[in-house]
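In: Sharing a model prediction with you, sequence too.
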Amino acid sequence: MSNSLFETLQQDVKRLPGLPGVYRFFDEAGNILYVGKARNLKKRVSSYFQSKQLSPRIALMVGKIARYETTVTRTETEALILENNLIKELAPPFNILFRDDKSYPYVMLTGHQFPRLASYRGKVDKRNHYFGPFPNSWAVRNSVQILQKVFRLRTCEDSVFKNRSRPCLLHQIHRCSAPCVGRLSVEQYQQDVAQATRFLEGDHSRVLSELEKEMHAHSDAMDFEMAAVLRDRIADLSSVLQQQAMDTVADGEGDVDIIAVALMEGMVCVNLAMVRGGRHLGDRAYFPKGLRTASGELPPPAEILEAFIAQHYLQDANDQEGSTANLIPPVLVLNHSLHSVGDDVNESTEAPPEDLHDLLNAQAGKKITFLHQPQGQRRHWLAMAEGNAKIALTKRLVETGGQLARARALVDVLGLDLEGLEHLRIECFDISHTSGEATQASCVVYAKNAMQSGEYRRFNINDITPGDDYAAMRQVLQRRYANFQELPPEKMPQVILIDGGKGQVEMARQVLSEFGMDIGLIVGVAKGEGRKVGLETLIFADGREPLELGIDSAALLLVAQIRDEAHRFAITGMRAKRAKARTVSRLEEIEGIGAKRRQKLLARFGGLKGVANASIEEIASVEGVSLTLAEQIYRQLH
């Protein structure tokens, strides 16, 4: 920033109002640098242009400021909402940015007469009952397994449930009570659902007490078979609670989120652990962006925690799903104080910034308590969250260091001219099919020193001779780069990896030449003897000699990693496409099977595999299928 511009900004900020609002800083190119809120815009914005010493991080940002914009709000709370929304929308590089991912899984009990137990992500439906959220899918699967083992609730789809004529395998292994075939009444099943609900809500002692009373009642009535079933349930539930090492908390602890921030070698991790119904469900690590500066200085932990809480819990103004409030438990345990705490007490309860606290309370519809120095079980949870944050940081540092070394080695081997490794973009293509059937091409992207799964693409390949990999490669490259001139610079690859040898590379050379692109971008990856990693040869389209880098090459390890990811992405898509095509085609080939009969068959048996495994008599039991037609279907599928 020039002295004249600095002086101009200094004079300009003096005319700002002393009102609450949001300010935005921009550089000379008009790019957003930072979004902030203020109780007094004039005082806050002018503080950036005072002669007092600024921190290296803020000084770096101020040196890039060319202009600013402000928006006045009625209250500081409104300013906080606007600031939060703008940070999520604009992703300013000097703000602390967390991945905005609220797609947490839940355990769902449907609102049917015989409720179904399932895991669920997405918009909630008021007709169903949801428990959670859970930090990851593993935690949901674990809870579903517990509920199946103890309460034996159904997990099958409605189409399967309605068409069962005999109990399924889950009933035989004592994981389902088989309500589909009337093995128990609606009242009995609803009682199991009520007990499962109380278990999920953390009322473990009441569930055990009710089961014990019910067991004794059946025993007194000489119904020893049912009493034995309940005895086994009590044993299973007791075993589950003993195995859950984190379930040492007494009933009534309820729902708690534990948030711990850890700093190590210029990197930051925020670890979020979730406790629901007194059960510790696991944790999830977040790695914020917008922290690195030339000096390596990091914001204080309190600032990082405050940014995480605002971005993680506060609901966008245009978010209509209404499920975000379910994320906020009544207690948040933190490993750093958001504000300085006065006298030390046994369990320090403190207030976060007033506007943030008010917003959380309003959004959750309840009072949110912040704990900084917890006692008892919560203290152990916090220590574990801090330890997991450090472990995640160590792992990320090792992975990042290795990945950067591989990227640097590849840049050196290929002689690429880049300002920095963060500008390296690689797109890799692979073709997958089974004897020419269901041909698909994949394109995976490596950028910003990591695989970018959100930019992966699959291409259905049509109108070629089955099994013609060269034609398939030509088609996918034509479709991918037909409008390459319209791509922004950051989306233009520096390397186009082709999984294949000279033939595929030649197809790529022809396509790029037709489009006027640089054929020097093309790098073919020819498999070595036995298809072993490390024996591949890199082939070029611009006349360079092939390279055999060897098994110890860091550059080849990165190439193999990207190539294998392209292969995985292609083959999973191909298999799904093939399975769908075969399901339809094999039944359509049978005379007398139309759309309605095909739908009934698939619904009854849960898919083509189930139809193929069924006997002639079972197939004939489907409405509209005669014994003769059932025999014909059986012969066709075998």
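Out: Structure's in. What do you need?
In: CA only for contacts and neighbour counts going forward, please
Out: Will do.
In: residue ranges of the strands in the stretch 251-400 of the chain, please?
Out: Taking DSSP state E, counting those that start in this stretch, the strands of the stretch 251-400 of the chain run over residues 256-264, 267-276, 279-286, 331-334, 348-350, 369-373.
In: Below is an additional structure, to be compared with the one above:
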Amino acid sequence: MSEIDDQAGQDDGSEAALGAQVQAEWAAERAAVEAAEKLRVAEVEKAALLVREKLLAEVASLPLLPGVYRYFDAQDQVLYVGKAKSLRKRVSSYFQKDHGGTRIGMMIARIARMETTVVRTESEALLLENNLIKALNPRFNILFRDDKSYPYLKLSGHAYPRVSYYRGSVDKRHRYFGPFPSAWAVKESIQLIQKVFKLRTCEDTVFNNRSRPCLLYQIRRCTGPCVKACTDDEYARDVRNAERFLLGETQEVMDGLQALMMAHAEALQYEQAAEVRNQIQSLAKVLQQQAVDENSASGRDRDVDILAVKVQGGRACVNLAMVRGGRHLGDRAYFPKHVDDGAAVALADHEEEEGAGGVAAPRSVEQQVLEAFMAQHYLDAHVPSLIVVSDAVDSALTDALSMQAGYRVNTQAQPRGQRRIWQEMCVKGAELSLARLLSEEGSQQARTRALLEALDLNVAEIDKFRIECFDISHTAGEATMASCVVFEGHQMQSGQYRRYNIEGITGGDDYAAMRQVLTRRYSKLAEGAQLGTARLPDLVLVDGGKGQVSMAREVFEELGLDLGLIVGVEKGEGRKVGLEELVFADGREKVYLGRDSAALMLVAQIRDEAHRFAITGMRAKRAAIRTGGSRLEDVAGVGPKKRAQLLQRFGGVRGVAGASVEELTTVKGVSRELAEEIYRVLH
């Protein structure tokens, strides 16, 4: 018995010794980890100190001249672009103060390096600053989307000019009027010109081949120059009057028509006088509908831009209303990014520039947003000589715009008369647009939360929740196209959309197409995610049921990705909207969210956008295949006549592509060398 007790005592002692040893090892390991962490922190602090010392040395060597500076983080991403009257004074102010946990303090903590550019004047600095902002998209600048694709009204350079809607680069052979804030405004102006001046709107190919007048002539919307129903002088007169009307010279047009009517009457040409009288009445009716007062179409008020800004709920709206030729054409709303961060840093910039040795004038967020919009919007666009604004702007900005435009640009913050009416209309438009945006964003955020709850997803930051959705589109197996659309930050991110040409599969095999697009999309992303250089989406939607989800599961298993990311959108009974069910790749049961579910509304929105993006790409690809696109046109030596001969000889591009080199040489004007080039391009 004593031997057993002795053995038990020895076992207890060995276990205690073992436990002590394990604890000692854990303590040593913990101490090593803590020491390594302290060493890492010390190294990080030392590196940060070295970076700061390097930056301070660079700042000390900066000149006391105007210029532009750029801050970059450790990943070489642009943080901020700013201008300065004196580079050394402005840049040094960032590092001489303790900004604490403010937005500008957060930015300074991330600065790893900087670049500067010296210019001659403050105006040049402002222009360069906004060029760089548009090009670099800095994190702490107020950014506006670069959207200058305004529509224009075009008068062609034809012998009988055609009036038409136009959007694109300008051709000096034609005349352009605008820009207009919307396509609707252009089309309304075209209708007015048809009613009053009766200019043609038909394509030149139609015009050149008419043998009798069209319906527009019958309903008195065109004078029928295609069949010589009017003289050349009469049509040229209507064109001149239309141009003057678009330029705002309405009274001159009315006076000219009055004189012409009296001349016809005195010559006893009563029918012609009656036609001119009808034209005068139509023009008078149009002017009455436009409600243009005596001052609005005179002098500099013929072309005016009106700008109003509204800030609320962390979002901002700048509403731009346009007056062209004395006519109010409508407005367009713009919504900037980085409003809070950009306004905070820009305010600090202004205080440093204006407050040196004194007290800086207060600058509101509205002023900061308005100035950012004007600088970025008018950088490479037409600037009217007068801009009516809702808030006063810095005179340096108007000086820079004047220097760029080549004429004096004035701003007016407290207008009277008609300009005051325009300003009030523009302010109201900004308020309504911002209210609509906030309402839509609130709805989208609610939908995002509903989807997260329905799928029981755990996302750290809901504002960064990312969904990628895939769809396949083709026509009976022809021109197969896959789309990938992205939803992030509670909205569709069209700039991140991608299309994929699907090749090397059996036509109509949607499963193979889905395998190909997912493999191409995530093979590199999977590697980047493992290295920490890329981010995978939080959810992957595929438009389809069990078959498509099974294919997606195979791809994700091969790539070692989480199957819980995959969700299929399966159409319900009768393919009716609202009956869709969600299919999961990780084995969970199908889920029906309900017809009125906010989560289903979001899923349907993303799925429909993927379908739209896929089908538009497929149609373009199909049209290119069926017509040969522009490949035949791109062949050197094949002009319009030879192209027409080739298409007529072989019955279309497919026939040309199917012809041999010898067959191509049978077409008049096609040499052996040209036939070989055509064959090479089409194959």
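Out: Perfect, thanks for sending it. Nothing here was measured: the structure is a model prediction, and the numbers come from that model.
In: Would you pull the TM-score for this pair?
Out: After superposition, the two chains reach a TM-score of 0.81 (TM-score structural alignment, normalised by the length of structure 1), with 569 aligned residues with a C-alpha RMSD of 3.2 Å.
In: before we move on, back to that, go through the strands of the stretch 251-400 of structure 1 and name the closest to residue 19 of structure 1.
Out: Across the strands of the stretch 251-400 of structure 1, residue 19 of structure 1 has its closest neighbour in strand 348-350 (27.2 Å, C-alpha to C-alpha).
In: picking that back up, the strands of the stretch 251-400 of structure 1 into JSON lines, with extra columns for mean neighbour count and distance to residue 492 of structure 1?
Out: JSON lines is the format used below for the strands of the stretch 251-400 of structure 1 (neighbours: other C-alpha atoms under 10 Å; distance: least, C-alpha to C-alpha, whole Å):
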{"stretch": "strand 256-264", "mean neighbour count": "22", "distance to residue 492 of structure 1": "34"}
{"stretch": "strand 267-276", "mean neighbour count": "24", "distance to residue 492 of structure 1": "29"}
{"stretch": "strand 279-286", "mean neighbour count": "20", "distance to residue 492 of structure 1": "29"}
{"stretch": "strand 331-334", "mean neighbour count": "21", "distance to residue 492 of structure 1": "43"}
{"stretch": "strand 348-350", "mean neighbour count": "16", "distance to residue 492 of structure 1": "50"}
{"stretch": "strand 369-373", "mean neighbour count": "20", "distance to residue 492 of structure 1": "47"}
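In: now those in TSV, with distance to residue 421 of structure 1?
Out: What follows is the strands of the stretch 251-400 of structure 1, written out as TSV (distance: least, C-alpha to C-alpha, whole Å):
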stretch	distance to residue 421 of structure 1
strand 256-264	22
strand 267-276	18
strand 279-286	23
strand 331-334	35
strand 348-350	43
strand 369-373	40
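In: Looking at the ones you listed, spot the one closest to residue 208 of structure 1.
Out: Per C-alpha to C-alpha, nearest to residue 208 of structure 1 of the strands of the stretch 251-400 of structure 1: strand 279-286, 15.9 Å.
In: What range does that closest one cover in structure 2?
Out: Per TM-score structural alignment, the counterpart of strand 279-286 of structure 1 in structure 2 is residues 327-334.
In: Quick check: the matching stretch compared with structure 1, mean distance?
Out: Once fitted to structure 1, stretch 327-334 of structure 2 is off its aligned match by 0.9 Å on average (mean C-alpha distance after the TM-score superposition for structure 1).
In: contact partners of that stretch?
Out: For stretch 327-334 of structure 2, the surrounding residues in contact (C-alpha atoms under 8 Å, 6 or more residues apart in numbering) are 144-145, 180-182, 185, 248, 290, 292, 296-297, 302, 317-323, 426, 429-430, 433.
In: just to revisit the earlier point, can you tell me which of the strands of the stretch 251-400 of structure 1 is nearest to residue 555 of structure 1?
Out: Here strand 267-276 is closest among the strands of the stretch 251-400 of structure 1 (C-alpha to C-alpha), at 24.9 Å.
In: the inter-axis angle of the closest one versus strand 256-264?
Out: Here strand 267-276 of structure 1 runs at an angle of 170 degrees relative to strand 256-264 (axes from the mean of the first three to the mean of the last three C-alpha atoms, to 10 degrees).
In: So what's the gap between stretch 51-62 of structure 2 and the chain middle?
Out: How far stretch 51-62 of structure 2 lies from its chain's middle: 38 Å, per C-alpha atoms, centre = their mean, to the nearest Å.
In: May I see the buried residues of that stretch?
Out: For stretch 51-62 of structure 2, a neighbour-count test (16 or more other C-alpha atoms under 10 Å) marks 52, 55, 56, 58, 59, 62 as buried.
In: Which elements pack onto the host helix or strand of the second one?
Out: What it means is residue 55 of structure 2. Assigned by DSSP states H and E, residue 55 of structure 2 belongs to helix 2-60. Packing contacts for helix 2-60 of structure 2, counted by 3 or more C-alpha pairs under 8 Å, 6 or more residues apart in numbering; DSSP states H and E, involve helix 87-96, strand 113-118.
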